[in-house]
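Undergrad: Okay, here's the prediction I keep looking at, along with the sequence it came from:
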Amino acid sequence: MGKGVNSATMQAEQLKQDGNLYFKKNKLGAAIDAYTEAIALCPKIAIYWTNRAVCYRKRNDWRRVEEDCRKAIQLDHHSVKGHFMLGLALLQREKYAEGIKDLERSLDLARGENPYSYMVEEIWQELSKAKYQEWERDSTKRSWELQNLKECCEIALKEKHLCAITQYEGFTDEVTGSTSEQLKALNSVFSKAAEYDTPTEVPDYLCCKITLDIFRDPVIAPSGLTYERATILEHLNKVGNFDPVTRQTLYPCQLVQNLAIKEAVQAFLEKHGWAYKMD
């Protein structure tokens, strides 16, 4: 029995390798078949399901992506690719809250495994795009509702104005002046309310001095300057062990996560509904 199990495991692993090779050659059908056979032999291996989901993702077959990723997550709750692609599949169905939740989960898992991996960057980009799309959708709805409400208020004021003129015939100028002031106040109130849905620039202190992009994983150096972790580590590795701004000696072990800036970035993004669109 043990030999049979080992044989099936070895065969499934070989099928996975075959599937990987087919995928690299863009033979998606053959890759899907190989992963499907591997799943039939060893259905409890999460990576076989996520590998097949990758193929379906490339075909834009999001229903199957969702199915395979849900199965992978059942088998391995810590599957980075499972949560990532499930999030993407849910976004395709405009289930933003659920999709964003899975993307955030995959980002946390990816950072825990390797904070400098390509997956962290890819997930971050997709997450920022998803949050912007969610904000844009909600913003459009709010703007439409706000405009309708403003028009109703303006109509009510004008009707009130006409009634007042009829009632107080000798005070036309006073009534008109009062209505004019009320309309100005109304426009001011609604303009202020609309500011929430207006894209805004990110303050300089929330941006890395090297990339000039908003911080994602900020770390502070002994000089007091804050950098994006992946960027400063790349500088130290390729250029030399010194602070790129102050030129002071700097080693990776001296970098400390800047929690204050990280929280400030999160607060900014939440306040502005991710209205700052990341490229």
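TA: Ah, there it is.

Undergrad: switch to C-alpha atoms for all contacts and neighbour counts from now on
TA: Fine.

Undergrad: for the longest helix along the chain, packing partners?
TA: Secondary structure of the chain read by DSSP state H shows that its longest helix is helix 118-167. Packing partners of helix 118-167 (3 or more Cα pairs under 8 Å, 6 or more residues apart in numbering; DSSP states H and E): helix 96-113, helix 172-194.

Undergrad: Please dump the ones you listed into a markdown table; it should also carry distance to residue 21 and mean neighbour count for every row.
TA: A markdown table is the format used below for those (distance: least, Cα to Cα, whole Å; neighbours: other Cα atoms under 10 Å):
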| stretch | distance to residue 21 | mean neighbour count |
| --- | --- | --- |
| helix 96-113 | 24 | 19 |
| helix 172-194 | 53 | 14 |
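
Undergrad: Can you say which of the ones you listed is nearest to residue 68?
TA: If you check each of the helices and strands packed on helix 118-167 against residue 68 by Cα to Cα, helix 96-113 wins as the nearest, at 14.5 Å.

Undergrad: give the contact list for the nearest residue to residue 215 once chain neighbours are set aside.
TA: Once flanking residues are discounted, residue 215 sits nearest to residue 207: 5.4 Å by Cα to Cα, 6 or more residues apart in numbering. Contact partners of residue 207, counting by Cα atoms under 8 Å, 6 or more residues apart in numbering, are 213, 214, 215.

Undergrad: Return a ChimeraX selection command for the buried portion of those residues.
TA: Buried residues among the contacts of residue 207 (16 or more other Cα atoms under 10 Å), as a ChimeraX selection:
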select :214,215
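
Undergrad: Nearest to residue 115, out of the contacts of residue 207: which one, please.
TA: For these, the nearest to residue 115 is residue 215 (14.0 Å; Cα to Cα).

Undergrad: quick one: the closest one and residue 128, what's the gap?
TA: According to Cα to Cα, to the nearest Å, residue 215 and residue 128 sit 12 Å apart.

Undergrad: same check, this time on residue 10
TA: 40 Å.

Undergrad: Was I right to think residue 8 contacts residue 42?
TA: Yes: counting by Cα atoms under 8 Å, residue 8 does reach residue 42; the two are 7.2 Å apart.

Undergrad: okay, now the one to match up with it:
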Amino acid sequence: MVAHGGSLSAAAKQAEQLKLLGNSCFKKDRFGAAIDAYTEAITLCPNNTVYWTNRALCHRRRNDWAKVEEDSRRAIQLDNKSVKAHYMLGLALLQRQEYIEGVRELEKALDLGRGANPNGYMVEEIWQELARAKYLEWENASTKRSWELQRLKSTCECALNEKYSCHVSQMEGFIDDVDALHSEELKALERVFCEAAEADMPTEIPDYLCCRITLDILRDPVITPSGHTYERAVILQHLQKVTNFDPITREPLNPSQLVPNLAIKEAVQAFLDKHGWAYKV
């Protein structure tokens, strides 16, 4: 039994050395060598979550998203509270356009990250990716609805044209009446689907693209350590004139802790570009 325990200890030490080697290779952008080192570490200690997430990060750098997903899922099986595993799984799912599941994993990572280290760099990074993912999710759903409306409209037009052809062959003496009726039906169809398309277009910018204080569209968004995004000028005014606390979480907040939220800024601009709003960020 003692010898067996010693063997396990030796394996764990060797695995840790391999992890350090993998970390060194990763910093030098030698991702293939890093993957080999982490793989050997996994072989020695397959239940160590860090080895799996480290290898997943290497696969991410190589854009091998299938392997990112595979390693991340394995890490989650070992530790369901792994922030990095949920985060990278979310990114991998977004690459497969699994937006709903991807957003869910990123939200899980954000919740875990805030609980473990609210001021850590991972929280900011996850939050920005989550904002981008929510926009992609909304855009995908909107595009899908647009295509469905277009297909339904085409089907209805075909049915009206078939009806018109049938009436023409049966009512040769009333061609003008048939033409007039057909024209009115096509106009009515066009009107109905135009109204349906307009109803599907957003009348407001999504909440996550608006300042949490003013509820206006974000132009110069900044993110706080707690993960909330505000308009820079508005939150600075709040800190100077009201109190040095985050207005939502009530946690202490200094101007130096505000970080530009570039992901939200890009998402706002993409939203405005797509929907033809008259102003720019």
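TA: Sure, I can see it. Since the structure is predicted, the reported quantities are computational estimates derived from the model, not experimental observations.

Undergrad: circling back: ok, which of the helices and strands packed on helix 118-167 of structure 1 comes nearest residue 32 of structure 1?
TA: Nearest of those (Cα to Cα): helix 96-113, 23.5 Å.

Undergrad: Run through who's touching the closest one.
TA: Against helix 96-113 of structure 1 from outside (Cα under 8 Å, 6+ apart): 78-84, 86-91, 117, 119-120, 123-124, 126-127, 130-131, 134.

Undergrad: how big's the offset between it and structure 2?
TA: Once the two models are superposed, helix 96-113 of structure 1 sits on average 2.5 Å from its counterpart in structure 2 (mean Cα distance after the TM-score superposition for structure 1).

Undergrad: Any idea how far that helix is from the middle of the chain?
TA: Here helix 96-113 of structure 1 is found 9 Å from its chain centre; the criterion is Cα atoms, centre = their mean, to the nearest Å.

Undergrad: For residue 140 of structure 2, grab the count of nearby residues.
TA: 14 (other Cα atoms under 10 Å).

Undergrad: Over to residue 52 of structure 1?
TA: Neighbour number of residue 52 of structure 1 under other Cα under 10 Å is 26.

Undergrad: show me the contacts for the counterpart of it in structure 2.
TA: If you follow residue 52 of structure 1 across to structure 2 using TM-score structural alignment, you land on residue 55. Neighbouring residues of residue 55 of structure 2 by Cα under 8 Å, 6+ apart: 34, 35, 38, 39, 68, 71.

Undergrad: what do we get in structure 1 for the third one?
TA: Alignment of residue 38 of structure 2 against structure 1 is given by TM-score structural alignment, with residue 35 as its counterpart.

Undergrad: again, but for the last one
TA: Using TM-score structural alignment to pair residues, one finds that residue 71 of structure 2 aligns to residue 68 in structure 1.

Undergrad: who's in contact with that match?
TA: Here residue 68 of structure 1 is in contact with 49, 50, 52, 53 (Cα under 8 Å, 6+ apart).

Undergrad: so of those residues, which ones are in helices?
TA: Judged by DSSP H, helices contain the following of the contacts of residue 68 of structure 1: 49, 50, 52, 53.

Undergrad: Check the secondary structure at residue 39 of structure 1 for me.
TA: What DSSP: H, G, I helix; E, B strand; the rest coil gives for residue 39 of structure 1 is helix.

Undergrad: Not including adjacent chain positions, what is the nearest residue to it?
TA: The shortest distance from residue 39 of structure 1 to any non-neighbouring residue, by Cα to Cα, 6+ apart, is to residue 48 (6.1 Å).

Undergrad: that older thread, mind putting the contacts of residue 68 of structure 1 into JSON lines with distance to residue 262 of structure 1?
TA: Shown next, in JSON lines, are those (distance: Cα to Cα, whole Å):
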{"residue": "49", "distance to residue 262 of structure 1": "35"}
{"residue": "50", "distance to residue 262 of structure 1": "31"}
{"residue": "52", "distance to residue 262 of structure 1": "36"}
{"residue": "53", "distance to residue 262 of structure 1": "33"}
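
Undergrad: can you count the residues close to residue 267 of structure 1?
TA: As a burial measure, residue 267 of structure 1 scores 12 neighbours (other Cα under 10 Å).

Undergrad: what sits against the closest residue to residue 199 of structure 1 other than its chain neighbours?
TA: Closest residue to residue 199 of structure 1 apart from its sequence neighbours, by Cα to Cα, 6+ apart: residue 275 at 4.8 Å. Residue 275 of structure 1 makes contacts with 132, 135, 136, 197, 198, 199, 200, 269, as judged by Cα under 8 Å, 6+ apart.

Undergrad: Drop anything exposed from the residues you listed.
TA: Buried, going by 16+ other Cα under 10 Å: 132, 135, 136, 197, 269, out of the contacts of residue 275 of structure 1.

Undergrad: farthest pair in the residues you listed?
TA: The two members of these with the most space between them (Cα to Cα) are 136 and 269, at 13.5 Å.

Undergrad: got TSV for the contacts of residue 275 of structure 1, with distance to residue 228 of structure 1 too?
TA: Putting the contacts of residue 275 of structure 1 into TSV (distance: Cα to Cα, whole Å) gives the following:
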residue	distance to residue 228 of structure 1
132	22
135	25
136	27
197	28
198	27
199	23
200	21
269	17
